[in-house]
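1. Provided below are the primary sequence and the corresponding predicted coordinates.
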Amino acid sequence: MQRQGSGGSAAVVVRVAGFVLLLAHLLLVAWFSLRPRDVAWVTAPNTIPLHGLRTVLALGGAEAARLIGEGLLLLAPLGVLLPMADGRLHVSGWASLTRTTAASALVSLAVELLQTAVPGQVVDVDSVLLNTAGVALAHLLVVPAGRTRLRRRWEAGRSSSSAGSTPDGGSPQGATPTISRVPIAP
């Protein structure tokens, strides 16, 4: 399967690095999220969207900021690593954001569902919302600018490697003439 805009060995290095970093991050998330906790009691699962966030915001101050920040940052690197592992340079920004956000929502949901089997861990739908929002925010902040920079480098490399071109991008012989189509006589 050929990728759009595969730019040679540099693109392969970026894809492999993205894939390796993605696996390392997912292993770190699994270690952090799926460890059993030694607690005397466990709160009830939160299955009502935004209910837990209201409770956290009621705490106020630094504790609320810490809890919301943890939720936003846990899976945020996926916003950069998933497009990096995909390796496409020429893709719609909205399509990339949608694909990345949907994939991260599924990863977050899987982590929350796996937590049901871990002692001391409870399901919280607000964690899925915060994790997904963090991924979307990271994607919006990093990926469009990074893709633009990589596209410019790739295009600059292509134009400098083309032999016999003029500064305006044309060939030294001038423009290629076009031939009008002549219909076949009856």
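-> Sure thing, it's come through.

2. please count neighbours and contacts with C-alpha atoms only from this point.
-> Fine.

3. list the contacts for Asp124?
-> By Cα atoms under 8 Å, 6 or more residues apart in numbering, Asp124 lies in contact with 45-47, 52, 112.

4. can you check Leu81 too?
-> By Cα under 8 Å, 6+ apart, Leu81 lies in contact with 18-19, 21-22.

5. can we see that at 10 Å?
-> Listed by Cα atoms under 10 Å, 6 or more residues apart in numbering, the contact partners of Leu81 are 15, 17-23, 25, 87, 100, 135, 139, 143.

6. second one coming, line it up with the first:
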Amino acid sequence: MQRQGSIGGSAAIRIRVTGGVLLVAHLAFVAWLTLRPLDVPWVMPANLRPFDGIRADLALGRPEAARRIGERLALLAPLGVLLPLVGGRLGVSRLGSLARTVAAGTLLSLGIELLQTGVPGQVVDVDSLLLNPLGVALAHLAVVPAGRSWLRRRNEHRAPAAVPREESFQGRTPTIPRVGIAPWSDALPPSSP
């Protein structure tokens, strides 16, 4: 059974499966990148104050700051496109889709930061909890609304012509006429005198 507002047909299944494979591959890459132990002689302390890491990056100069902040924005940004792609729904609210996708990105970022507390050589940074979901939101806003509107227009142009009523019995569920409710006198047990 197809959900209301979802993409129909075998092309939709291929798109959703491809999105799922890409999502799993991206999550495996993120896990490898962020949760592998690093053999380093010295590790900076964890950054638990919001915006301190961003300020420190900006103090390094424009190219280095852009690289470091861009890395944190880009780490989970593909989720902004892959999560709605796997969902496969076209007729959803833009704000609701954005909120669900950013919430999933935020929870994933929080999970990564919590898991990094036990990984040698990895440093917890609260600014990643701000920048990772921002990257997810930016990617979502840049791609998903335009992609959904393109798919809706494409589906409208490919909609099949209406099938005449006489020829449309194939695949229909047979109906049974309703049976009326029995009168109360037939439903109640006989009363004793």
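-> Nice, thanks for sending it over. No experiment lies behind these values; they were computed from the predicted model shown.

7. sorry, back to before: go through the contacts of Leu81 of the first structure and name the one nearest Arg37 of the first structure.
-> Using Cα to Cα, His25 is the member of these that lies nearest Arg37 of the first structure, at 21.1 Å.

8. how near is that closest one to Thr101 of the first structure?
-> 16 Å (Cα to Cα, to the nearest Å).

9. do Leu73 of the first structure as well
-> Look at Leu73 of the first structure and Thr101 of the first structure: by Cα to Cα, they are 14 Å apart.

10. could you dump the contacts of Asp124 of the first structure to TSV with distance to Arg35 of the first structure and neighbour count?
-> Below are the contacts of Asp124 of the first structure laid out as TSV (distance: Cα to Cα, whole Å; neighbours: other Cα atoms under 10 Å):
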residue	distance to Arg35 of the first structure	neighbour count
Pro45	17	13
Asn46	19	15
Thr47	21	12
Gly52	21	17
Glu112	12	20
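
11. now, the most widely separated pair of those?
-> The distance between the two most remote of these (Cα to Cα) is 14.4 Å, for Gly52 and Glu112.

12. give the contact list for Gly120 of the first structure.
-> For Gly120 of the first structure, the contacting residues are 34-43, by Cα under 10 Å, 6+ apart.

13. of these - the most surrounded one?
-> When the contacts of Gly120 of the first structure are compared by neighbour count (other Cα atoms under 10 Å), Leu34 ends up highest, at 19 neighbours.

14. ok, and the closest non-adjacent residue to that residue?
-> Leaving aside its chain neighbours, Leu34 of the first structure sits nearest to Gln115 (5.9 Å; criterion: Cα to Cα, 6 or more residues apart in numbering).

15. for the residue nearest the centre of the first structure, list the residues it contacts.
-> A centroid search over the first structure (Cα atoms, centre = their mean) returns Gly79, at 2.9 Å, as the residue closest to the centre. Contacts for Gly79 of the first structure were tallied using Cα under 10 Å, 6+ apart; they are 96-97, 100-101, 103-104, 132-143.

16. among those, the buried ones, what's the PyMOL command?
-> Selection command for PyMOL covering only the buried members of those, criterion 16 or more other Cα atoms under 10 Å:
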select buried, resi 96+97+100+101+103+104+132+133+134+135+136+137+138+139+140+143
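
17. in strands, which of the contacts of Gly79 of the first structure appear?
-> Among these, none falls in strands (DSSP state E).

18. and which of the contacts of Leu81 of the first structure is nearest Gly69 of the first structure?
-> Nearest to Gly69 of the first structure among these, counting by Cα to Cα, is Val135 at 12.3 Å.

19. now the helices for the second structure?
-> Applying DSSP state H to the second structure gives helices spanning 10-35, 52-59, 62-75, 79-87, 94-116, 128-157, 184-187.

20. what's the closest of those helices to Gln2 of the second structure?
-> When those are compared by Cα to Cα, helix 10-35 sits nearest Gln2 of the second structure, at 10.9 Å.

21. hmm, who's touching stretch 86-99 of the first structure?
-> The contact list for stretch 86-99 of the first structure (Cα under 10 Å, 6+ apart) reads 3-7, 11-16, 18-19, 79, 81-83, 100-105, 135-137, 139-140, 143-144, 146-151, 154.

22. quick one: Arg148 of the second structure from Pro45 of the second structure, how far?
-> Distance from Arg148 of the second structure to Pro45 of the second structure, by Cα to Cα: 43 Å.

23. so these two - more neighbours on which side?
-> Neighbours per residue (other Cα under 10 Å) separate Arg148 of the second structure from Pro45, with Arg148 holding more: 20 against 10.
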